[in-house]
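1. Predicted model and sequence below, questions to follow.
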Amino acid sequence: MAVGLLSTSASLGEIHCALQPELPTQPTPLEAAVGPVLSPGARRAYAEVLKLRIPAAGQLLAAEPASAPGTLLVADCADFVALMISQDAGRYEAAIAAQDARLAMLEKIPASAVRDYTQAEIRLHQAVSQLVFNHELRGAWNLRQTVGLLQTAAYRYPSFIPLRKSLGMCQFGIGSLPEGYHWLLKILGLNSSVEEGLQNLTLAATRPHDFQTESRIVLALIQETYYKRPADAVALMESLRHEQPDNLLFSYLVISLNKRQHHTDDALAAYRARPTGPAYLPVAYLHHMAADLLLYQGDYRGSEAENQQFLREYRGQHYRKDAAFKLYLVAWLSGQPAATVERYRQQINLAGPLILEEDIYAQRFYHDALPLNLTLTRARFQTDGGYYQLALSTLHKFEPSSSTPTREQLELLYRRARVWQGLLRTDSARLDYLRTVRLAAALGRPPYYFAPQAALQLGYLAQTAGQRAAAKTYFEQALAYPKHEYKNSTDQKAKLALREL
């Protein structure tokens, strides 16, 4: 993000003061009498948006009053979902223009809880769109204004629960950002509490309103991703998919969660049972996820086909390097001709952003030209897939010697620890994680992710065992490692774990 794009006529202090939200002196009288956000027709359209059936949502909205806040909100949700899933830069300018037009229409409507909520939601969509499509400063500025609108509206209408969903998302997202972004947050006057964000999201998830399901999903994903509580999230998504088997979003979430929990067979079953057809928004990223799942199973041809389909259909720039890296891996692991392997390797280096950690890892592999070990690579994907006994058998075939490269020495210990953890052999996992950390220290802490991740896992194990002091030490150790492949996500998880302690 470029600080130089800020107006040179204003000092940072003036910018900070200008961005502080002005709260009303008193809540608006009768604020508890606020009705629902959506009309019955708009509610049906919103349900179609959640199913990723965007054309059907548009047809339903055509029968609704065009200037009603609920109509404007659902229409914006539909455009925003289509833009985010397609990642098509060609849609960006039109989406921003449509958002500006909707915001202008809302300015003509008297202030109310529904009007103010709709206004904040559309601004939030716009800010996220700007951040994703490389208008970082504009997006950050817009986000600051959005937070101000949400804070003011939540103060003015304290019983209007939908506001708590959006405010909670912003508070948690801003409060959990890695240290590297704190300078920008300070400039923009953004300072949010993770704890307040969770409280607001919990309130929104447990009270009935038009967006309760969305609130439940967001809260469950946060608990699964950052607090290592996957069971409730998986159960919720499976329940939602059972209730709505025609909902592609719910199927997507079941696939994604099972993949992250190393339940490859369940994830692939959900992928093959997902609803399909022209009524649904194309979700190219599903093929990229399926390619990973098939790679874990050792179905290299299937994985190659899915990633090729992903690259053909996807309109965005992210994950392309990662897909090329996976294509290289399946060609190499399956013994394809050297020319094919090299073609996929060169594809990693094609132009593309280096923002997501997966793409950064792939590009680093290309530039460093480090040779991968076939046995350890197979074990890695077997472990990622949850095939722990198979991975353990594969690791037993690896015999290190005095000439074994540093990276492979560390990887062996780390992979074995992951397998022990997957097999619920906690003591063995802890021992190999400790060995990983100690070997990395003896080697001068080389810039690989094995030791930082080992420290993070040691923190989780200590936390689960009620050893708070040890957990704190390990989480701080995970944060202390210098730049490595997964530093942003590792630091974010360690930071939130420390707050939870």
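-> Structure received. Please read all numbers here as calculations on a predicted model, not as lab measurements.
2. CA atoms for contacts and neighbours, from now on please.
-> Fine.
3. Give the helix, strand or coil label for Glu399.
-> coil (DSSP: H, G, I helix; E, B strand; the rest coil).
4. Then Arg102?
-> Per three-state DSSP, Arg102 ends up helix.
5. Does it touch Leu72 like I think?
-> Yes - using C-alpha atoms under 8 Å, Arg102 makes contact with Leu72 at a distance of 6.3 Å.
6. Looking at those two, which is more packed in?
-> Ranked by neighbour count (other C-alpha atoms under 10 Å), Arg102 and Leu72 place Leu72 first, with 26 against 23.
7. Now do the contacts for that one.
-> 66, 102, 118 (C-alpha atoms under 8 Å, 6 or more residues apart in numbering).
8. roughly how far apart are the residue nearest to Asn258 when sequence neighbours are not counted and Gln223?
-> Sequence neighbours aside, Ala267 is the residue nearest to Asn258 in space, at 5.2 Å (criterion: C-alpha to C-alpha, 6 or more residues apart in numbering). Noted for Ala267: a distance of 20 Å to Gln223, by C-alpha to C-alpha, to the nearest Å.
9. Please say which of the two ends up with more neighbours.
-> Each of Ala267 and Gln223 has its neighbours counted (other C-alpha under 10 Å); Ala267 has more, 26 against 17.
10. Confirm for me that the more buried one is in contact with Lys259.
-> Yes - in this structure, Ala267 is within contact of Lys259 by C-alpha under 8 Å, at 5.8 Å.
11. Between these two, which contacts overlap?
-> Common neighbours of Ala267 and Lys259 (C-alpha under 8 Å, 6+ apart) are Leu293.
12. Tell me which residues touch Asp210, please.
-> 36-38, 43, 162.
13. Neighbour-wise, give me the winner out of these.
-> Pro162 (27 neighbours).
14. residues contacting it?
-> Taking C-alpha under 8 Å, 6+ apart, one finds 117, 204, 209-212 in contact with Pro162.
15. and what of Cys170?
-> Going by C-alpha under 8 Å, 6+ apart, the list of residues near Cys170 reads 147, 192, 197.
16. how much space is there between the second one and Pro55?
-> The reference is to Ser192. 37 Å.
17. can you check the last one too?
-> Using C-alpha to C-alpha, one obtains 33 Å as the distance from Gly197 to Pro55.
18. residue boundaries of the helices in the stretch 201-350 of the chain?
-> With helices called from DSSP state H, counting those that start in this stretch, the stretch 201-350 of the chain shows them at 212-227, 230-243, 248-260, 264-273, 285-297, 300-313, 320-333, 338-348.
19. try this one side by side with the last:
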Amino acid sequence: MIKKLALVFFLFLGTSLKSKANFDFNDNCINAYQAIFDLRLNDARELIQKEKNQNPNNGITILLDNYIDYFTLLTTEKKSDYERLKNLKSGRLDALENQDKNSPYYLFAQAEVYLQWGMLKSRFQDYFSSGLDIKKADNLLDENAKKYPSFLPNKKSSGLIDVILGSIPSNIKGILSTFGFKGNVDNGIKTLEYLSTALPKTSYGFYKDEVVFFLCYIETDLVHNKASYSKIIGLTNSMDNTSLLKAYLQGYVSARNAKNDSAIAYLLKRPKGSAYTDFPTVNYLLGNAKLNRMDSDANVYLINYLKDYKGINYVKDAYLKLAYYYYLRGDNNRYNAFIKMVKSQGDTYDEKDKQALKEANDAAPDMNLLKARLYFDGGYYPKALAQLNGKGADDFRLQRDQIELYYRLGRIYDELGRDADAVNNYQRAINLGKSTTYYFAANAALLTGDIYAHRNDKAKAAYFYKQAIAMKNHEYENSIETKAKDGLKNIGY
């Protein structure tokens, strides 16, 4: 009888131990995580459910559910999905707080939920709440680092936050620092680069794709260092070839670095099939890249984007690009039809959409300037220059086009390394456009400042940065002013 009671006791004890709250990043969870980063979200959901059935108290499944929502919103950008899914955040945090407090994942998983929603809220223009969530994540990660200093996943997220908080525009950084918002972009990048090589040698190697994901956007959108292109593409090569996210990142980084042919090649060979989540932005990128190359099928991808996309960004810009596609082919009826769509469809959350609406309300572009602009955006600098060869201000009727001529020549010469020609044309753009609402003159001043900063001529660099700041009431004013102020700071002014 005693033996039977003891057996029952130990069986009960074993069952209760198995059902105890825990964090177990086991094979089911790792496979689900990798499926998420392939953008096979339905496969990931099935694997997560399998783990819930087998280990209902594994807290990692709560975190993975949040990853699913994070990537769902990144790929669809649907406002209705955002409003619906953000309500799940508090319940997940409550559930995580009931997990194993003695695990390094306990505080880390809560921080991840806050961080992911902080980034999503920023994308959907909810900036104040975004800042609070990111700061909460930072505090939790700091606390966790004190308890588990060698827990590498912690460094992944703290490195990202270091970059996010360090890249706050200088005009509001001072205000936010009083609330504890402090970061360092260089330190954050160094941490993430270290992890990209250190993680694969550990049991946390599955996190490498996420680190690469962060570095792609940081190096491309925040640092704008074209010298990093080969390094970033090299990092993405380590991702699995079945990953749709890999193809997208390679296409995105290539497009942003004016490697247009590479962008098209990466995006065209992306993995396809019902296993992958819908990602209409891939077609938006392809349509733009093909338009830059003057491909005859550019319109197909832009139309598919507009047909499939239900989100908040780039709708106006896509309609504008379609208008320009037909304008370049002399089809003025379709050009005018799509210009009307720019005015009536989409939102103006993103700067590209604001600019698209402004262009739609302005006179039609000059054909040569439009071709030069598209070739330039694709990195086809000799073709862009050939489009403007022999042109002078007298060849253009509109002041807008006269300013853009010199601005565009300045940009082309800048990229070709012909600094003297670039500065001369930038100065002409400044002289003609400093009192207009077009961004050409202000950005010309900013870019001239960059040229002199690279030469270590701090006095001239400061002069042009201050010129860029002094120009008001033009397109991209906040962005240009912030970059100019950062330029002044970098040269010690």
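-> Yep, that arrived. The shown structure was predicted, so the numbers you read here are calculated from the model rather than taken from an experiment.
20. Just send the helices of the stretch 201-350 of the first structure back as CSV, with distance to Gln477 of the first structure too.
-> As requested, those are exported to CSV (distance: least, C-alpha to C-alpha, whole Å):
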stretch, distance to Gln477 of the first structure
helix 212-227, 18
helix 230-243, 25
helix 248-260, 24
helix 264-273, 31
helix 285-297, 30
helix 300-313, 36
helix 320-333, 28
helix 338-348, 32
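21. list the contacts for Arg44 of the first structure?
-> Contacts of Arg44 of the first structure (C-alpha under 8 Å, 6+ apart): 57, 60.
22. Alignment lookup: it to the second structure.
-> Using TM-score structural alignment, the equivalent of Arg44 of the first structure in the second structure is Asn31.
23. where's its match, which helix or strand?
-> Here Asn31 of the second structure sits within helix 27-38, counting by DSSP states H and E.
24. Check which residues of that helix are buried.
-> Within helix 27-38 of the second structure, the residues scored as buried using 16 or more other C-alpha atoms under 10 Å are 28-38.
25. Check the mean deviation of it from the first structure.
-> Superposed on the first structure, helix 27-38 of the second structure shows a mean distance to its aligned partners of 1.6 Å (mean C-alpha distance after the TM-score superposition for the first structure).
26. got the angle for that helix vs helix 244-256?
-> 30 degrees (axes from the mean of the first three to the mean of the last three C-alpha atoms, to 10 degrees).
27. if we can go back for a sec, where's the match of Arg44 of the first structure relative to Leu268 of the second structure, distance?
-> In terms of C-alpha to C-alpha, Asn31 of the second structure sits 26 Å off from Leu268 of the second structure.
28. Show me what the residue nearest to Asn258 of the first structure lines up with in the second structure.
-> Using TM-score structural alignment, Ala267 of the first structure pairs with Ala263 in the second structure.
29. same check, this time on Arg320 of the first structure
-> Using TM-score structural alignment, Arg320 of the first structure sits opposite Val315 in the second structure.
30. how many neighbours does that match have?
-> 26.
31. Out of the helices of the stretch 201-350 of the first structure, the one nearest Thr490 of the first structure is which?
-> helix 212-227 (10.1 Å; C-alpha to C-alpha).
32. So which elements touch that closest one?
-> Packing partners of helix 212-227 of the first structure (3 or more C-alpha pairs under 8 Å, 6 or more residues apart in numbering; DSSP states H and E): helix 162-175, helix 194-206, helix 230-243, helix 487-500.
33. outside of that helix, which residues touch it?
-> Contacts of helix 212-227 of the first structure (C-alpha under 8 Å, 6+ apart): 162, 165, 169, 198, 201-202, 204-206, 229-233, 236-237, 493, 496-497.
34. what comes up buried for that helix?
-> Across helix 212-227 of the first structure, burial judged by 16+ other C-alpha under 10 Å covers 212-213, 215-224, 226-227.
35. Quick check: that helix compared with the second structure, mean distance?
-> Mean deviation for helix 212-227 of the first structure: 3.2 Å (mean C-alpha distance after the TM-score superposition for the first structure).
36. Off-centre distance for that helix?
-> How far helix 212-227 of the first structure lies from its chain's middle: 11 Å, per C-alpha atoms, centre = their mean, to the nearest Å.
37. Next one: Phe213 of the second structure from Leu267 of the second structure, what distance?
-> From Phe213 of the second structure to Leu267 of the second structure the distance is 16 Å (C-alpha to C-alpha).
38. re the thing from before, in terms of secondary structure, what does the helix or strand that comes right after the helix holding Asn31 of the second structure contact?
-> Downstream of helix 27-38 of the second structure, the first helix or strand assigned by DSSP H and E is helix 41-54. Counting contacts by 3+ C-alpha pairs under 8 Å, 6+ apart, helix 41-54 of the second structure is packed against helix 27-38, helix 60-76.
39. Make TSV out of the ones you listed and add distance to Val8 of the second structure.
-> Listed next are these as TSV, based on distance: least, C-alpha to C-alpha, whole Å:
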stretch	distance to Val8 of the second structure
helix 27-38	30
helix 60-76	30
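40. so what corresponds to Arg241 of the first structure in the second structure?
-> By TM-score structural alignment, Arg241 of the first structure lines up with Asn237.
41. for Pro405 of the first structure, same thing?
-> In the second structure, Pro405 of the first structure lands on Leu398 (TM-score structural alignment).
42. Buried residues in stretch 63-78 of the first structure, which are they?
-> The neighbour-count check on stretch 63-78 of the first structure (16+ other C-alpha under 10 Å) flags 64, 68-78 as buried.
43. Then stretch 259-272 of the first structure?
-> 259-265, 267-268, 270-271.
44. would CSV of those with distance to Tyr414 of the first structure be doable?
-> Below are these laid out as CSV (distance: C-alpha to C-alpha, whole Å):
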residue, distance to Tyr414 of the first structure
Lys259, 20
Arg260, 18
Gln261, 18
His262, 17
His263, 20
Thr264, 21
Asp265, 24
Ala267, 25
Leu268, 27
Ala270, 30
Tyr271, 30
